[in-house]
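Undergrad: One predicted model, sequence on top.
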Amino acid sequence: MGKFDITLRDAIGKIPQKFVQLLTGQRGTKLLDNTFPAVKERKADLILELEDGSIFHLEMQTKNDKNMPFRMLEYYTLLKQKYPDKPINQMVLFVGDGKLNMPDSLQVDNLHFGYQVVDIKTIECKELLESDSLEDKILAVLCDVKDFERYIKTVVGELVKLPEKERADYIRKLLISLDYRPKLKVRLKNLMEERKLPLTITEEMAKKDPFFDLGFKKGKEEAKKEAIVSIYKELKLPANKIAKMLNVSKEFVEKVLKENNLL
């Protein structure tokens, strides 16, 4: 701040009534605190530059927030300062399991501010499922999934093609997404308990999410045997690929398949 700014601030340290009247047409009644706390770090959920050059800002909400307009306005001012020559488009995406009940605008005093609010459950998940991106397929579980078992089989079909570490990361993302769809999470567990799906939950995942403790009460080897049988029945993969996927020997896979009359 320059010396001139400091001088001006000092000059209005007490209410300059005539000055205030000239500016507002009214008298000042009380000096208020003119200090504000330092701006805290803000991290938006997603900010993209779109192909038309505009800026797209997305916030995902799991719960309704009546103060959302103020949050979005704060983001807007920060974005506009950073990208003054670009149009700013903002959206709040409601991903909660309940009913959407959030305002999409703010109208106070001389301020009129708005943005989009969309309930993800109104979005048809078909296009996400047909996407080449596994991220899109994972997000599809939050949309209007009409055939959950088919959805899971589609996702699992993609997961089994991935290296073990990468596959585990995507399974973790899927389980986190299902936290916001508790009924579907129960259905997924039931499908896994029935061994209709070759979706392997590691011991580490089960510790982080005790809801999925499948197989560990029975012992690791028994769980792997059941996974081998499920994968073979569902996807008809050869023994070497199943072995690589489950981090076991090819001989062990062949032995299990023979024990179950599958070889």
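TA: Noted; the coordinates are in hand.

Undergrad: Please make it C-alpha for all contacts and neighbour counts, starting now.
TA: OK.

Undergrad: Show me where the stretch 101-250 of the chain has its helices.
TA: Taking DSSP state H, counting those that start in this stretch to define them, one finds helices in the stretch 101-250 of the chain at 126-129, 134-139, 148-159, 164-178, 182-193, 203-208, 220-235, 239-246, 250-259.

Undergrad: who touches K250 in this structure?
TA: Contact analysis of K250 by Cα atoms under 8 Å, 6 or more residues apart in numbering lists A239, N240, I242, A243, K244.

Undergrad: ok, now K173?
TA: I138.

Undergrad: ok, second structure coming up, stack it against the first:
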Amino acid sequence: MKIEFPHIETRVSDLVIKAESLQGPVAVHLEFQSRNDDEMPYRMLRYALEIYKTYHLPVYQLVIYFGQWPATMTSQLEYRLSDQNLLDYRYHLIDVGNITYEELKNSPHQRLLSLLPVVDREKRQRSGKEFLRRCAEDILSSNLDPETKKTVLLRAEIFAGLVFDQKTIDLVFREVEQMLNIEESAGYQRIFEKGMEKGMEKGQQESLMDVTIRLLSKKFRKIPREYLVRIKEQDVYVLQQIIDNIFDINDIKELEDYLQ
């Protein structure tokens, strides 16, 4: 068997925070996933080891999956050769599509309404356009202030791109955009949609690179040449991370947290 293994490139986790639990301080690690990935448990185990090594805190891990189809990823790795040689690793996997519409709608955390388009998978697939229209209407009638509603609606439109076709999204959100004057919402959605296309892996890196550059250009107007060069050198995983976190990148220099 080989005794040399490929170098594992630097990875940027989606979110790690220090928190207090009944057992004392812990590091909470969250990963957001829009597609099934058979490599997920290996990635999560590497994250757990690096977080524990860095902070010496027990790590509570969650993968939040909001894809179109049911989650098929395993959330554990295990084997037992003896009491001295064993692996029993697990993490919490949440399939947002299994959360009911009413459960999320009635949550006290109203900013989470942006996830309405990807909850309740069976009802969503059965009702189609009417389901998405209800999502937009419930966000509009929420207790959020007008500016927060714009942000939540924009995010809801982007999440809708993961599970609805473009025609349905345009029909439902066009009127909403006019009502709230969300000038860039449709533009963001059309760009983001390209990063969610399903098909052969060939050309995926080029497609995501184009999506990343266009999203950053729309948000920051101008991208320094050195960042453009580096973006073109990134793999699919890094590009997807930038796209998924576009709302949290408030300064072009924050790309340093993602680029390899």
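TA: The structure has been received and is ready for your questions. Because the structure is predicted, anything quoted here is derived from the model rather than measured.

Undergrad: circling back to that earlier point, just the contacts of K250 of structure 1 now: which is nearest K126 of structure 1?
TA: I242 (29.3 Å; Cα to Cα).

Undergrad: hmm, back to that, the helices of the stretch 101-250 of structure 1 into CSV, with extra columns for distance to L111 of structure 1?
TA: Converted to CSV, the helices of the stretch 101-250 of structure 1 look like this (distance: least, Cα to Cα, whole Å):
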stretch, distance to L111 of structure 1
helix 126-129, 37
helix 134-139, 35
helix 148-159, 44
helix 164-178, 36
helix 182-193, 40
helix 203-208, 46
helix 220-235, 58
helix 239-246, 57
helix 250-259, 67
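
Undergrad: Indicate which one of the ones you listed is closest to F36 of structure 1.
TA: The nearest among the helices of the stretch 101-250 of structure 1, by Cα to Cα, is helix 164-178 at 37.1 Å.

Undergrad: Distance check, E59 of structure 1 against M91 of structure 1.
TA: 6 Å (Cα to Cα, to the nearest Å).

Undergrad: my bad, L73 of structure 1
TA: From L73 of structure 1 to M91 of structure 1 the distance is 12 Å (Cα to Cα).

Undergrad: Same question for Y151 of structure 1.
TA: 26 Å.

Undergrad: on that earlier part again, which of the helices of the stretch 101-250 of structure 1 sits closest to L32 of structure 1?
TA: helix 164-178 (45.7 Å).

Undergrad: Pull the contacting residues for A71 of structure 2.
TA: N36, Y65, D95.

Undergrad: Let's have those residues in TSV, adding distance to K219 of structure 2.
TA: TSV is the format used below for the contacts of A71 of structure 2 (distance: Cα to Cα, whole Å):
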residue	distance to K219 of structure 2
N36	29
Y65	26
D95	30
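
Undergrad: from these, which is closest to R80 of structure 2?
TA: N36 (26.6 Å).

Undergrad: secondary structure class for the counterpart of the closest one in structure 1?
TA: N36 of structure 2 maps onto N64 in structure 1, with residues paired by TM-score structural alignment. At N64 of structure 1 the chain is in coil, as set by DSSP: H, G, I helix; E, B strand; the rest coil.

Undergrad: ok, now which ones touch the residue nearest to D144 of structure 1 when sequence neighbours are not counted?
TA: Spatially, and ignoring its direct neighbours in sequence, D144 of structure 1 is nearest to K121 (5.0 Å; Cα to Cα, 6 or more residues apart in numbering). Taking Cα under 8 Å, 6+ apart as the criterion, K121 of structure 1 is in contact with V95, L142, C143, D144.
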